[in-house]
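>>> Provided below are the primary sequence and the corresponding predicted coordinates.
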Amino acid sequence: MDFKNDAQIDSDSIDNSAGGPGRGGGGGGRIVLGGGAGIVVLILALVFGVNPGDILGTDSGTGTETSQSTAVSTSSCRTGADANRDPNCRWAAYATSVNQYWGTQIDGYTKARIKPFSGQISTACGTADSQTGPFYCSGDKLVYLDTGFLSQLFTELGTKSSTAAEAYVIAHEYGHHAQDLLGTLAKAHASGNQTGAHSPSVRLELQADCYAGAYLKWASDNPDDLIENVTSADIAKIVDAAKAVGDDHIQEQSSGRVNQDAWTHGSSKMRVYWTQRGFNASSLASCDTFSTNNLDG
């Protein structure tokens, strides 16, 4: 997968403001992470998450919070050639492309921006650290991303990092932004923090996978988009990434056992199926995970 050299990048798609937006409408509080080996399990379980506070819970602690933003200068990220040359420009390129896609799908679409950070950051959904993994916060409409952790995560999960896999991760998070704008996110969250193979949480994640697949197909077919040359090898890497973040695969790696009742994101088979379904879909109606019990394909 490449970036078209002469395609324009929206430099405003990255939020490089110092620190975080602070506490606000998303629920506040600090995200509580377990210690020791539990952190590793939570790191893996949270990848592609929506709101960390919804999964981990928050407390009312008043401890000191620190917030840092990675030094990702987008002033020189103007074209696809810049993204091909400078890895720091890739995030703005992904965001530019996926925002353009959703602008064709949702009337009155409001863009979301990516917020790179390192260390710890205060968000409208609570406080997150670099080990939380990529996530979308509905409280401030930002996709939070620790870029160094993402590369580490691919290694931990036994898959390889690539521009295609990175695009899949970003597209998944923007799928949650679309769900937010369409009201799907609020409806699912209203049902509480249920878990299990057919829970609202799993349906949200599988739909975001499907949306990511639909976006990648659009990008590969659209001659005017910033992304080009999505190959069969790229699709294979995307499928590998989807397999790696299945709940069953994560559970097998962490404990050697599979417990469907604890699933929050879906099995590897589910995630691959819905990603591929989105890639082959003629419309987003094919991504309705809430109207079927056949989530395995």
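Sure thing, it's come through.
>>> every contact and neighbour count from this point should use C-alpha atoms.
OK.
>>> wait, residue 112 sits on residue 138?
No - using CA atoms under 8 Å, residue 112 is not in contact with residue 138; the gap is 9.9 Å.
>>> outside of stretch 240-259, which residues touch it?
41, 44-45, 47, 154, 157-160, 165, 260, 263-272, 275 (CA atoms under 8 Å, 6 or more residues apart in numbering).
>>> got it, and stretch 274-285?
The contact list for stretch 274-285 (CA under 8 Å, 6+ apart) reads 206-207, 209-217, 239, 242, 286-287, 297.
>>> got the buried residues for that stretch?
By neighbour count with 16 or more other CA atoms under 10 Å, stretch 274-285 contains the buried residues 274, 275, 276, 277, 278, 279, 281.
>>> over to stretch 99-114?
Applying 16+ other CA under 10 Å to stretch 99-114 flags 99, 100, 101, 102, 111, 112, 113, 114 as buried.
>>> comparison target below:
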Amino acid sequence: MRIRVVLAVVAVLAVLLTAGCASAVDGRAFAGPQVSAGLDPQFVRDNDGSDDDRLAAAVLRDLEGWWGEQFPRVADGQRFEPPKGYFSVDSSRPGPPPPCTESTDEVEGNAFYCPRADVIAYDRAALIPVLREEFGDSAVVVVLAHEFGHAVQQRLEDTVATSASLGSGAPTILSEGQADCYAGSFLRAVHDGDTSDLRTGDAGIDAAMSALITFRDPVGTDARDDRAHGNAFDRVSSFQDGYADGAGSCAQMTLTNRSFTQQAFASLSDAQSGGNLPLPDLLRAMGTDLDRFFGALVKAKGGQWTAPTIRQGQDACGQGAVGLCDGGVVQADEALDGIHDGLGDYASGTLLASRYALAALAATGRPTTGPAAGRTALCLAGAYTADVGAPGSDFSLSPGDLDEAVNLLRRSDDAATATDGTVADTTAYARIADFRQGVDGGADRCLALR
């Protein structure tokens, strides 16, 4: 976060991105259970028959079958034609390059769809095995489903009669967001057992989202960049919308009904600090801003508000790194220092906001214990986040803040913990979804969750 002051833009920051769809940045994730799959990859050009190629082949065949059913629903009944070819590339050694490239080096650590040749290529040396090791097999599914989504977009663009086409002038971040949405809708089919060869559980869905989070754009990338894919919040939001609402909802994405939170740094000093405040400064200043938001909310609901006191280096009352303890005191134990230094200041800020949210629930006569209280507190933390920077706020969000919140929620259930230690949201998917409800719908939607 950044304390609101008048800043002069003293430099234009150029962010260099790789050309393909998989440009990894910092961050690791937890591997989910393997997708049960394995198909003869003979239809994939230059494959070596390995388990990695067999998994990729199973994903591609299930994508063909699933889109064969889905495409007519979004394309005015027109039949789906699969891509013209698939290429497995070993980027670790010289060899024949796939279409649309001049050497195998161009595919290193990447996967792409080439509309000119209507083919999908992936690196079996430095992409597929890395995804499997870092996240689990579901990460391979989401990456290839994303690229397949671009093939779907090309077909919709060629189908003049349908309103589902983005059009050739669509900004990159919109087309990438729609591809993430399509990937989410396919992963829902895999999760629900609606595909022939692939299966995964809740942990696999979390692992797929973790891959998207890791492949987010570098913090500070302008959303207007012609290679922008979105920050972690944008990418996960698109994925979850597709997972929850299906491919038809993805096909209707436009700049009119879709907003993106990714932003460039406003100043050189903000970029140099990563938009992060030291923890003591954050605790002092953020308490005032949280008091502003939650005090107004409590008063609007007919309650009496007394701002909590924040104490650092204290036991968190069994609620993780930060707890709302007896006497209305928000206590942060030493674990918060590690979260702050490792994930960023708005990871700490999200935890603080969720504890202030519990104080607001108590002040309006609502329970602070049990699963519903934890969910509501997390949602209200999202509502507060959406209000940061409003008139009267002492803060504005820095470009990396929402990513920091998402990274916290994918790793920890602390922000969804009630005062009795109960946790309702046991998956990263559910935690991020509840947080997003607050960001998108505000406090009233959160209070209606109960």
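Here it is on my side, so go on. Bear in mind that the values here come from a model prediction, so they are computed numbers and not experimental data.
>>> TM between them?
For these two chains in superposition, a TM-score of 0.61 is obtained (TM-score structural alignment, normalised by the length of structure 1); 210 aligned residues with a CA RMSD of 3.3 Å.
>>> sorry, back to before: name the nearest of the buried residues of stretch 99-114 of structure 1 relative to residue 221 of structure 1.
Residue 221 of structure 1 has its nearest neighbour among the buried residues of stretch 99-114 of structure 1 in residue 101, at 11.6 Å by CA to CA.
>>> is the aligned residue in structure 2 for the closest one part of a helix or strand, or is it coil?
Counting by TM-score structural alignment, residue 101 of structure 1 lines up with residue 66 in structure 2. Secondary structure, DSSP: H, G, I helix; E, B strand; the rest coil: residue 66 of structure 2 is helix.
>>> which non-adjacent residue is nearest residue 66 of structure 2?
In space, and not counting its chain neighbours, residue 66 of structure 2 is closest to residue 195: 6.9 Å by CA to CA, 6 or more residues apart in numbering.
>>> can you tell me which residues contact that neighbour?
62, 65, 66, 189.
>>> host element of residue 196 of structure 2?
Assigned by DSSP states H and E, residue 196 of structure 2 belongs to no helix or strand.
>>> number of nearby residues for it?
By the measure other CA atoms under 10 Å, the count of residues near residue 196 of structure 2 is 15.
>>> okay, the aligned residue in structure 1 for it and residue 2 of structure 1: tell me how far apart.
Superposed on structure 1 with TM-score structural alignment, residue 196 of structure 2 falls opposite residue 225. Using CA to CA, to the nearest Å, residue 225 of structure 1 is found at 11 Å from residue 2 of structure 1.
>>> and the two most separated of the contacts of residue 195 of structure 2?
Across those, the longest distance by CA to CA is 11.4 Å; it joins 65 and 189.
>>> out of everything not next to it in sequence, what's closest to residue 261 of structure 2?
Using CA to CA, 6+ apart and skipping the chain neighbours, the partner closest in space to residue 261 of structure 2 is residue 234 (6.5 Å).
>>> the one you found touches residue 176, doesn't it?
No - in terms of CA under 8 Å, residue 234 of structure 2 does not count as a neighbour of residue 176; the distance is 10.1 Å.
>>> out of the contacts of stretch 274-285 of structure 1, which end up buried?
Neighbour-count burial (16+ other CA under 10 Å) applied to these gives 206-207, 209-217, 239, 242, 286-287.
>>> list just the nearest of the residues you listed to residue 84 of structure 1.
residue 216 (18.0 Å).
>>> Validate this expectation: the closest one resides in a strand.
No - read with three-state DSSP, residue 216 of structure 1 is helix and lies in no strand.
>>> the helices in structure 2, which residues?
Remark: helices assigned in structure 2 by DSSP state H are 51-74, 128-134, 137-158, 172-191, 202-214, 232-245, 247-251, 268-273, 279-300, 335-343, 345-363, 371-387, 401-411, 428-447.
>>> could I get those helices as a markdown table with distance to residue 106 of structure 2?
Formatted as a markdown table, the helices of structure 2 follow (distance: least, CA to CA, whole Å):
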| stretch | distance to residue 106 of structure 2 |
| --- | --- |
| helix 51-74 | 19 |
| helix 128-134 | 16 |
| helix 137-158 | 16 |
| helix 172-191 | 20 |
| helix 202-214 | 20 |
| helix 232-245 | 24 |
| helix 247-251 | 30 |
| helix 268-273 | 29 |
| helix 279-300 | 42 |
| helix 335-343 | 31 |
| helix 345-363 | 36 |
| helix 371-387 | 40 |
| helix 401-411 | 28 |
| helix 428-447 | 33 |
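>>> tell me which of the ones you listed lies nearest to residue 395 of structure 2.
Shortest distance between residue 395 of structure 2 and the helices of structure 2, using CA to CA, is found for helix 279-300: 7.4 Å.
>>> in structure 2, what residue corresponds to residue 278 of structure 1?
Under the alignment (TM-score structural alignment), residue 278 of structure 1 pairs with residue 242 of structure 2.
>>> could you measure from that match over to residue 252 of structure 2?
Going from residue 242 of structure 2 to residue 252 of structure 2 by CA to CA gives 11 Å.
>>> residue 383 of structure 2 now?
Distance of residue 383 of structure 2 to residue 252 of structure 2, computed by CA to CA: 26 Å.
>>> more neighbours: those two, which one.
Between residue 383 of structure 2 and residue 252, residue 383 has the larger neighbour count (other CA under 10 Å), namely 26 against 15.
>>> leaving out chain neighbours, which residue sits closest to that one?
In space, and not counting its chain neighbours, residue 383 of structure 2 is closest to residue 438: 4.1 Å by CA to CA, 6+ apart.
>>> just give me the neighbour total for that neighbour.
Look at residue 438 of structure 2: counted by other CA under 10 Å, it has 25 neighbours.
>>> ok, now the one 4 residues further on?
Residues near residue 442 of structure 2, counting by other CA under 10 Å, number 20.
>>> list the contacts for the nearest residue to it once chain neighbours are set aside?
Nearest non-adjacent residue to residue 442 of structure 2, counting by CA to CA, 6+ apart: residue 383, 4.6 Å away. Applying CA under 8 Å, 6+ apart to residue 383 of structure 2 gives the contacts 435, 437, 438, 439, 440, 441, 442, 443, 446.
>>> please report how far the residue nearest to residue 66 of structure 2 lies from residue 383 of structure 2.
37 Å.
>>> identify the residue of structure 1 aligned to residue 257 of structure 2.
In structure 1, the residue paired with residue 257 of structure 2 is residue 292, using TM-score structural alignment.
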